[in-house]
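Participant: Sharing a model that was predicted from the sequence below.
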Amino acid sequence: MDEIEEGLIEKVSFVKLSKHRTKILKILKKKIMMPSEIRKKDNLSYTHLSRYLNSLKEKGLIICLNEQSKKGRYYKITPEGEKVIEFMEELDK
């Protein structure tokens, strides 16, 4: 990555500060999922998972595809979230 977009480093830092945020983004990079499915892969309580999902959503790294639903919400990584993961992978090389 030659050019670093404004704010990308801040978002990378935000994600890297939490192993759970990192893992959730990596999980969502592979496919769209519900919190119950994410929880099985990361073994978090629903309360903690909800906090992580909300913080990632506030940063524009993930979106909820059916926000109006009380149950069965689906989450997807955004293009910005994919850039964050790609940049983190570059840093780890």
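Facilitator: Arrived safely, thanks for sending. Numbering: from 1, shown residues only.
Participant: drop to CA atoms for contacts and neighbour counts, all remaining ones
Facilitator: OK.
Participant: Okay, and the most centrally placed residue in the chain sits in which element?
Facilitator: When CA atoms, centre = their mean is applied to the chain, the residue found nearest the centroid is L25 (3.2 Å). In the assignment (DSSP states H and E), L25 maps to helix 19-30.
Participant: continuing past that helix, what's the next helix or strand?
Facilitator: Following helix 19-30 toward the C-terminus (DSSP H and E): helix 35-42.
Participant: ok, second structure coming up, stack it against the first:
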Amino acid sequence: MDEDKLYKILGYVKVSPYRTNTLKALRNTLKMPSEIAREINLSTSQVSAALSDLKKENLVVCVNEEARKGRLYKCSELGLEIIKLLN
């Protein structure tokens, strides 16, 4: 990915503390939205909205999309690259 696109996505994540903290919470593991919400002290609906935003930008992936409950999310390769730039 070229540098301009990378910085555009980085700015998109950084402008929202919800997106930033949600992405960081997924750094090295699979988690459900409720687990992320507890960890970063947000409501599950705030985390779900952030996950939706991050998914649209291909920063996170839902590994069990068919599940109605207990959906698990992880960082994509791009998401991990963005996390490195956030630190």
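Facilitator: That came through, no problem. Keep in mind it's a predicted model, so treat the numbers as computed, not measured.
Participant: quick one: the helix holding L25 of the first structure to chain centroid distance?
Facilitator: Relative to its chain's centre, helix 19-30 of the first structure lies at 5 Å (CA atoms, centre = their mean, to the nearest Å).
Participant: Which residue ranges of the first structure form helices?
Facilitator: Applying DSSP state H to the first structure gives helices spanning 8-16, 19-30, 35-42, 46-58, 79-91.
Participant: Any chance of TSV for those, columns distance to C64 of the first structure?
Facilitator: Written out in TSV, the entries for those read as follows (distance: least, CA to CA, whole Å):
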stretch	distance to C64 of the first structure
helix 8-16	18
helix 19-30	11
helix 35-42	10
helix 46-58	8
helix 79-91	13
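Participant: and the helix holding L25 of the first structure, what other elements does it pack with?
Facilitator: Helix 19-30 of the first structure sits against helix 8-16, helix 35-42, helix 46-58, strand 75-77, helix 79-91, with contacts defined as 3 or more CA pairs under 8 Å, 6 or more residues apart in numbering; DSSP states H and E.
Participant: The second one against the second structure, how far on average?
Facilitator: After superposition onto the second structure, helix 35-42 of the first structure lies on average 0.9 Å away from the residues it aligns with, using mean CA distance after the TM-score superposition for the first structure.
Participant: and what of the fourth one?
Facilitator: Between strand 75-77 of the first structure and its aligned stretch in the second structure, the superposed structures give an average distance of 0.2 Å (mean CA distance after the TM-score superposition for the first structure).
Participant: Where does that strand end up in the second structure?
Facilitator: Mapping strand 75-77 of the first structure onto the second structure (TM-score structural alignment) gives residues 73-75.
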